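K.L.:
Quick one: sequence and predicted model below, then my questions.
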Amino acid sequence: MALKHAFVDLGPLRRVPVYRRLWFGQTASGFGSQMTIVAVLFQVWDMTGSVVWTGAVGMAQALPLLVFGLFAGSLVDRHDRRRLYLLAMIGQAACSVLLALQAFFLHLPVLTLLGLVAVQACFSAAGAPAARTFLPLLLARDELAAGLALTRIGFQSAMLAGPALGGLVLGVWGVGACYVVDALTFCAALWGAFGLPAATPSGARPGLRGVVDGLAFLIRAPMVRGALLTDLAATVLSMPISLFPLVNAERFGGDPRTFGLFMSAVAVGGVVASALSGTFTRRARQGVVMLVGATAWGVALAAFALATDPWLGLAWLVVAGAADTVSVVARSTIVQLHTPDAMMGRVTAAEQLVGRGGPELGNLRGGLVAAATSGTFALISGGVACVAAVMLIAASTPGLRRFRL
């Protein structure tokens, strides 16, 4: 019985048909989105042969989220969330259709292509926080952590398999086919969205005032603030991805096979933790789970930096990936349970910003520290700083330690 409870809790999928449809639609569209990322990168490289332009693809995807994310959250808190989510899905699907048309027939300039990517990212910036507001409405309080773990599994599956599938489609039928598949997956997302309940919040103040109200809530809500600060501590202070090439060169001879395994090991740990998520989603003390997960992330990365054997290093990266998934699921559970419905759109938008911006800042921090010292020192100092910051958050936010579902 204990072993059975260790595996991912599929109860929300079995018991809540509306959530099951939403999960399937989001997972399917996640695969399509990953295929589009591969296709856009390939097409931009084919058109320009420039790493500057391929780097601009990431900017086209990230800037709308960073610039409009909080305003999109305010929109989610002012309008019918189901309608907004449907419009966001339709907008993203239309962009995929336009991307397919330009690939097959129009052959537009690269700036226009990036413009389409940016417009699609704008729709995504509104659709993602709208979708997350439905989980507390669809799932019971004690099922929310399990539902978030299932959502995490769908996301990780798309991240792992989507690019590979995109490469296969790209090789056989070309970039246009990837965009067509992406557009079709949005049909599944729409199918999942039509069953959602109408959800019109009490209403946020328009424009910048609504954004300010959301930020004020984050400042005065210790549980939500502590959860988001824990995520920032883990990502900004100890994100390791940018350091992998240097550490591989410093400690393991620059072997490209080792470098590739570094990239995969963190993802493998996340998948394993998701598969065994029953071990932590069924626990009542989600605040402690989050703090332990974030601490384990920092410790594992520091231990990876000290490992002289590549297999031991890979094992520590697997531990880090598992700890990250544990912390992310518990953090999202805490945020959703401590956010009033009227603020849910703005808070989930802020959580999305933290999840996207924190790793980017962390990779920049790691690179700057490594340039001044070494990759090993950057990893160790980042891991130690992460642990210290998490302990400070735990000490200053006793509610996180005491919180029970």
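P.N.:
Structure's in. What do you need?
K.L.:
From here on, just use CA atoms for contacts and neighbour counts.
P.N.:
Fine.
K.L.:
what's the longest helix in the chain?
P.N.:
Ranked by number of residues, the top helix in the chain under DSSP state H is helix 17-48.
K.L.:
Give the buried residues for that one.
P.N.:
Neighbour-count burial for helix 17-48, counted by 16 or more other Cα atoms under 10 Å, picks out 18-45.
K.L.:
Included below, for side-by-side comparison, is a second structure:
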Amino acid sequence: MDTSDRTAHSGEAPDDTRPDGAGAGGRGWRRWAMDTRPLRRPAYRRLWSSTIVTAVGSQLTAVAVPKQIYDLTGSSAWVGYASLAGLLPLVVFALWGGAIADRMDRRRLLLITNSGLAVTSVLFWVQAATGLGSVLVLMVLLAVQQAFFGLNSPARNASIARLVPPEELPAANALGSTVMQTGMVAGPLLAGVLIPVIGLSELYLIDAVALCATLWAVVRLPALPPLTEAAKNRAGWRAIAEGFRYISLHKVLLLSFVADIIAMVFGMPRALFPQLAARTYAPYGEGLALGLLFAAIPIGAVLGGLMSGTFSRARRHGPMVIAAVIVWGVAIMGLGLTSNLWVAVVFLAAAGVADMVSMVFRGAILLSAATDEMRGRMQGVFTVVVAGGPRLADVLHGTAGSALGPRAAIAGGGLLVVLATLVLALATPALREYRI
């Protein structure tokens, strides 16, 4: 693909300079450390910086919502059902948002959707501060939040390939994922400390303030309009259908989605974390256990991101995805087989490292294998898979955990991940042979 596509409308001159040891070569520790080349490009640096402030705030809400629902109902199944309430709007608006991101200026779309997310967080704060205590209201707000997230994510992710050259896409994905995962470490830990002190309502308020702060960074992004006149047509169902046809004609894209669905649906047990914290790990302290369980996977992902120089330059993207998903499944099996909190944290951290590797290469496959006029729609489907898969997992694990017990449900899910991924790898050479 033509690299000029990614710079023509960025408003920034491409920066081809390389710090010593930070390029494709490098020696000693530089080959292990995170590849920071994309940060030398001002436009990407602004997009990346817009995620820093909100990384912690968004995770405060991610902990507060299931905690509030569990407190109101005393049921992990309700945690799963509430998560499902956000799935339909996420699916619809991510697919539509991907089509919109291919039809309008992506910077403008980011401004609109970030504003909507901030308003939704304010409403979360209002319902908690007034002591409304309604699961229905929480589910409605969650649905609205997921609709805005579905519109926002495709535009944000599709913009990356316009701001950095192809060889830096894995590094850019690693940088973005590491920031978000760092927030997922600090956010849950901070939530575990703050909930007994200030309560749930203030967690929502912190998230709202953080989302407002991102608007400044997004305002400073360059304009990112469509590159062709054909891409300026109306973003309707026909455009969405074109995206699915595009996926069907590019098997490696389809298989990368399937690999992530396997990992998330069968192997993401977060709906059981409140139950594990309250029962299995209660002797360690419920608040501490809850915070550690939510933070452990992101801790591992951050460690993987900081050492992304070990893998971000790999060219065999398909095999890296397959190996990472198998390691994820094994680690989740280990979580289900232990009753020791600290051993559980180690297994979840190992799963986080594997998840980082998978995210980096799945993201690179999507951005490198799709043309710019299709990237928004590819990222829309990617958003549905990445965010929708865990929500299906919430229902599956919440229901299975209530029936079989949390540890049995988790171990069984990890085993299914390993078996299904091995079948996928053996049956479909397109993914295991994909390389750039």
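P.N.:
Thanks, I have it. Since the model is a prediction, treat every value here as computed from it, not as a measurement.
K.L.:
sorry, back to before: need the next SSE after the longest helix of structure 1, C-terminal direction.
P.N.:
helix 51-76 (DSSP states H and E).
K.L.:
Show me what that following helix is packed up against.
P.N.:
helix 17-48, helix 110-132, helix 207-220, helix 344-372 (3 or more Cα pairs under 8 Å, 6 or more residues apart in numbering; DSSP states H and E).
K.L.:
Let me have those in TSV, extended by distance to Ala140 of structure 1.
P.N.:
As requested, those are exported to TSV (distance: least, Cα to Cα, whole Å):
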stretch	distance to Ala140 of structure 1
helix 17-48	11
helix 110-132	15
helix 207-220	24
helix 344-372	17
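K.L.:
So which of the ones you listed is nearest Trp316 of structure 1?
P.N.:
With respect to Trp316 of structure 1, and counting by Cα to Cα, the nearest of the helices and strands packed on helix 51-76 of structure 1 is helix 344-372 at 18.2 Å.
K.L.:
who touches the helix or strand just after that closest one?
P.N.:
The helix or strand immediately downstream of helix 344-372 of structure 1 is helix 375-396, counting by DSSP H and E. For helix 375-396 of structure 1, the surrounding residues in contact (Cα atoms under 8 Å, 6 or more residues apart in numbering) are 226, 229-230, 233-234, 237-240, 243, 246-247, 250, 291, 294-295, 297-303, 305-306, 366-367, 369-370, 400-401.
K.L.:
Filter these down to the ones in helices?
P.N.:
Reading helices off the contacts of helix 375-396 of structure 1 with DSSP H, I get 226, 229-230, 233-234, 237-238, 246-247, 250, 291, 294-295, 297-303, 305-306, 366-367, 369-370, 400-401.
K.L.:
Just the buried ones out of those, please.
P.N.:
Using 16+ other Cα under 10 Å as the burial test, these include 226, 229-230, 233-234, 237-238, 246-247, 291, 294-295, 297-303, 305-306, 366-367, 369-370, 400-401 as buried.
K.L.:
just to revisit the earlier point, helices or strands next to the longest helix of structure 1 in the packing?
P.N.:
Looks like helix 17-48 of structure 1 contacts helix 11-15, helix 51-76, helix 110-132, helix 135-138, helix 144-173, helix 175-194 (3+ Cα pairs under 8 Å, 6+ apart).
K.L.:
Out of the ones you listed, the one nearest Thr325 of structure 1 is which?
P.N.:
Per Cα to Cα, nearest to Thr325 of structure 1 of those: helix 144-173, 7.9 Å.
K.L.:
Now the closest one on structure 2. Mean distance?
P.N.:
Mean deviation of helix 144-173 of structure 1 relative to structure 2 after superposition (mean Cα distance after the TM-score superposition for structure 1): 2.9 Å.
K.L.:
Please say which position in structure 2 His338 of structure 1 maps to.
P.N.:
Residue pairing (TM-score structural alignment): His338 of structure 1 is matched to Ala369 of structure 2.
K.L.:
Now do the SS call for Leu196 of structure 1.
P.N.:
Following DSSP: H, G, I helix; E, B strand; the rest coil, we place Leu196 of structure 1 in the coil state.
K.L.:
Report the separation between the aligned partner of it in structure 2 and Asn173 of structure 2.
P.N.:
Under the alignment (TM-score structural alignment), Leu196 of structure 1 pairs with Leu221 of structure 2. Leu221 of structure 2 sits at a distance of 18 Å from Asn173 of structure 2 (criterion: Cα to Cα, to the nearest Å).
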